[in-house]
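K.L.:
just need the structure, nothing else, for what follows:
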Amino acid sequence: MSDHTHGAGSAGPSHRAVETGVGIGMAVFALIVIAGSIKAGIGWGAEGPKAGFFPFYVGLIILVCSIVNVVQVRTERSRGDLFADWGQIRQVLAVVIPSTIYVAVVPWTGIYFASAALIGFFMRRLGNYAWSLILPIAIGVPLAFFIVFERWFLVPLPKGPIEAWLGY
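P.N.:
Predicted coordinates:
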């Protein structure tokens, strides 16, 4: 039994495979939440619920729903149709992978440098814009956010070594 549909130009994962994968991923996430909640304490203390009380039950609900979804999709007969072809998945990954890298590097580079790099990357790679347009936008947007959040609203956002070098 294959979880992939095959045909002219329609190669890619099936709905069943994708929904099963997402369900299992959500179940793993729920188990991590439940384990962390148990570690923090899920009981009721003198002051009220302990830190893990509500996350535990949210994790439990997510786990039950994930199990129901996986069982349901595995027992259906009509969900073997194509979810997306590999070309479409590549287009999605062209955005998801750089965005994930962006989130991962923000703690080390700060949000402003990482944002400038991400905007510049997307404009060049996906938009094929000229550097004469990329540079002012990639620098200007994070600069505008810096002025709005750091100066006007006095809301500090994650900063990296460049901001420290500039005295912020």
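K.L.:
contacts and neighbour counts: CA atoms only from here.
P.N.:
OK.
K.L.:
distance of residue 31 relative to residue 67?
P.N.:
Computed with Cα to Cα, to the nearest Å, the distance linking residue 31 and residue 67 is 12 Å.
K.L.:
what is in contact with those two at once?
P.N.:
With Cα atoms under 8 Å, 6 or more residues apart in numbering applied, the contact sets of residue 31 and residue 67 do not overlap.
K.L.:
tell me which element residue 144 falls in.
P.N.:
Assigned by DSSP states H and E, residue 144 falls within helix 131-146.
K.L.:
tell me the helices and strands packed up against that helix.
P.N.:
The criterion is 3 or more Cα pairs under 8 Å, 6 or more residues apart in numbering; DSSP states H and E, and the helices and strands that helix 131-146 contacts are helix 111-125.
K.L.:
okay, residue 63 and residue 96: tell me how far apart.
P.N.:
On the measure of Cα to Cα, residue 63 and residue 96 end up 25 Å apart.
K.L.:
residue 114 now?
P.N.:
With distances taken as Cα to Cα, residue 114 is found 15 Å from residue 96.
K.L.:
second chain to compare with the first, below:
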Amino acid sequence: MTSPAETEAPRGLARRPVERIVALVLIALAAIVLYDSYGRGAGWDNGPENGFFPARVGWIFLAASLFILVQSLRSPQDGVFVTYEQLGQVTRVLGPLILFVALIQPLGLYVASSVFILVFMSIVATSRWWSIVLTAILVPLACFWVFELQFRVPLPKGPLETALGY
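P.N.:
All right, here's what the predicted structure looks like:
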């Protein structure tokens, strides 16, 4: 005997509307690429102009996006693309990632990475607090040593690095 919860269809976002929205976003991105490419010059004048190759990629991208849209219009109405539970799991990852990107400019890459690791591991991981803090300190320090000191690759820095003379 099955319970009502087992026979109930999973609730979430339907597949067709999601496919259509994604296709329209991709079409808009392709249009932006094409607009910019032709604004830079997408012809061939004694060699390729600045926008020549991006324009070709933009046309391929547009064709693929239109194909996705047509397929979504022709496909039968079926199923759930993502359940609300799965969407919650994506949000648990996406939220800290958005925070990380927003903090890079004001705090620098290394401090933002530290904050990201603290938040992400606190939400997702089941680690002890001291291992989370240790990871949030050691990983950005190791990255700083590799990129700034060994490879001399300048990455975005914030007030902490400026105060330390970097």
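K.L.:
how close are the two chains, by TM-score?
P.N.:
The TM-score (TM-score structural alignment, normalised by the length of the second structure) is 0.88; 160 aligned residues with a Cα RMSD of 1.7 Å.
K.L.:
the helix holding residue 144 of the first structure vs the second structure, average distance?
P.N.:
In this overlay with the second structure, the average offset of helix 131-146 of the first structure from its partner residues is 1.0 Å by mean Cα distance after the TM-score superposition for the first structure.
K.L.:
read off where the following helix or strand past that helix ends up in the second structure.
P.N.:
With elements assigned by DSSP H and E, the helix or strand that comes after helix 131-146 of the first structure is helix 161-165. For helix 161-165 of the first structure, the aligned range in the second structure is residues 159-163, judged by TM-score structural alignment.
K.L.:
okay, and the residue most central in space within the first structure sits in which element?
P.N.:
When the first structure is reduced to its mean C-alpha position, the nearest residue by Cα atoms, centre = their mean turns out to be residue 100, at 6.5 Å. Residue 100 of the first structure belongs to helix 86-109 when assigned by DSSP H and E.
K.L.:
after superposition, how close is that helix to the second structure?
P.N.:
Looks like 1.7 Å for helix 86-109 of the first structure (mean Cα distance after the TM-score superposition for the first structure).
K.L.:
okay, and that helix goes to which residues in the second structure?
P.N.:
On the second structure, the counterpart of helix 86-109 of the first structure by TM-score structural alignment is residues 84-107.
K.L.:
now tell me what touches the match of helix 161-165 of the first structure from outside.
P.N.:
Under Cα under 8 Å, 6+ apart, the answer for stretch 159-163 of the second structure is 106-108, 111.
K.L.:
narrow these to those that are buried.
P.N.:
Taking 16 or more other Cα atoms under 10 Å as the criterion, what is buried in the contacts of stretch 159-163 of the second structure is 107-108, 111.
K.L.:
distance from the chain centre to stretch 24-41 of the first structure, please.
P.N.:
Taking the mean of its C-alpha atoms, stretch 24-41 of the first structure sits 18 Å from the chain's own mean (Cα atoms, centre = their mean, to the nearest Å).
K.L.:
buried sites along that stretch?
P.N.:
Judged by neighbour count using 16+ other Cα under 10 Å, the buried positions of stretch 24-41 of the first structure are 24, 26-31, 33-38, 41.
K.L.:
next one: stretch 99-108 of the second structure
P.N.:
Buried residues in stretch 99-108 of the second structure, defined by neighbour count with 16+ other Cα under 10 Å: 100, 103-104, 107-108.
K.L.:
now stretch 115-125 of the first structure
P.N.:
Within stretch 115-125 of the first structure, the residues that qualify as buried are 115-123, counting by 16+ other Cα under 10 Å.
K.L.:
looking at those, spot the one nearest residue 87 of the first structure.
P.N.:
residue 122 (18.2 Å; Cα to Cα).
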